[in-house]
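**Q** No sequence on hand, only this structure:
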């Protein structure tokens, strides 16, 4: 089964200088472990919201909003698409993602199974 891990954070509570070199090294090791285990399908970090766009549709009318999104208390900072046997296994990988961020980051991983045709 495929699982999407959405990594959410509060930009106001993240280090202003972004990820440290140490964190990026640890992330590289984790991604290597995931690749060797055969679970990693895709992963990536996302650019800041001031470089993004939101398109909302209400009652058939679309509105385009350019970032930054001041009302956002949490944003998706990255994602990983993995192949796992269960939500428990996927959650263990997500837990490792969070752990390498240490105490400096307030970060949440949402783990959801990808809905696929039967």
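**A** Here it is on my side, so go on. What you see is a predicted model; the values in this text were computed from it and never measured.
**Q** CA only for contacts and neighbour counts going forward, please
**A** Fine.
**Q** Just give me the neighbour total for residue 82.
**A** 24 (other C-alpha atoms under 10 Å).
**Q** ok, it - contacts?
**A** Going by C-alpha atoms under 8 Å, 6 or more residues apart in numbering, residue 82 touches 2-5, 39-42, 90.
**Q** Check residue 107 too.
**A** Residue 107 neighbours (C-alpha under 8 Å, 6+ apart): 7-10, 98.
**Q** Then residue 41?
**A** 80-83.
**Q** repeat that with 7 Å
**A** Counting by C-alpha atoms under 7 Å, 6 or more residues apart in numbering, residue 41 touches 81-83.
**Q** this is the comparison structure:
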């Protein structure tokens, strides 16, 4: 099962406060554990929302909204993509994570949809297209 692990933003992360050498070292060690265990597929930190934008969809219309965004508790400061056996395993890994922020913080765990989750609407043709695209992406990496 794949899970997206979302590191929620804080006032400091949104202010652009960078992690200390101590935190970077602890996170590097933690990431090494994830890789050695075959859990980590990807992971990155994100710039503050002040350097980003949102695109709002309304019918055929598109509206661009420049950051920053006020709802800090709803923002993401970083992520991992993990392959684990269950939600319980993902929770156990997150509980071992160093606090990713200089202040109280939160990490959200969300399962990634698999092809079989979409049922009959995900036709054989759509499955073939999805597999072809995944192979193209993998070949660029």
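**A** Yep, that arrived. Because the structure is predicted, anything quoted here is derived from the model rather than measured.
**Q** quick one: TM-score?
**A** The pair, once superposed, lands on a TM-score of 0.85 when counted by TM-score structural alignment, normalised by the length of the first structure; 115 aligned residues with a C-alpha RMSD of 2.1 Å.
**Q** Out of the contacts of residue 82 of the first structure, flag the one nearest to residue 26 of the first structure.
**A** The shortest approach to residue 26 of the first structure among these belongs to residue 40, at 15.8 Å (C-alpha to C-alpha).
**Q** what helix or strand is the closest residue to the closest one other than its chain neighbours on?
**A** Spatial nearest neighbour of residue 40 of the first structure, chain neighbours left out: residue 82 (4.7 Å); criterion: C-alpha to C-alpha, 6 or more residues apart in numbering. According to DSSP states H and E, residue 82 of the first structure maps onto strand 75-83.
**Q** got the buried residues for the next helix or strand after that strand?
**A** Downstream of strand 75-83 of the first structure, the next assigned helix or strand under DSSP H and E is helix 87-99. The neighbour-count check on helix 87-99 of the first structure (16 or more other C-alpha atoms under 10 Å) flags 90-91, 93-94, 97-98 as buried.
**Q** before we move on, back to that, would you point out the most distant pair within the contacts of residue 82 of the first structure?
**A** 42 and 90 (13.7 Å).
**Q** Between the contacts of residue 107 of the first structure, identify the one with the most neighbours.
**A** residue 7 (22 neighbours).
**Q** OK, contacts around that residue?
**A** Residues near residue 7 of the first structure by C-alpha under 7 Å, 6+ apart: 76-79, 107-110.
**Q** Mind jotting down where the strands sit in the second structure?
**A** 2-8, 40-45, 53-58, 61-66, 76-83, 107-111 (DSSP state E).
**Q** And the closest residue to residue 64 of the first structure other than its chain neighbours, how close does it get to residue 67 of the first structure?
**A** Once flanking residues are discounted, residue 64 of the first structure sits nearest to residue 55: 4.5 Å by C-alpha to C-alpha, 6+ apart. Distance, residue 55 of the first structure to residue 67 of the first structure, using C-alpha to C-alpha, to the nearest Å: 11 Å.
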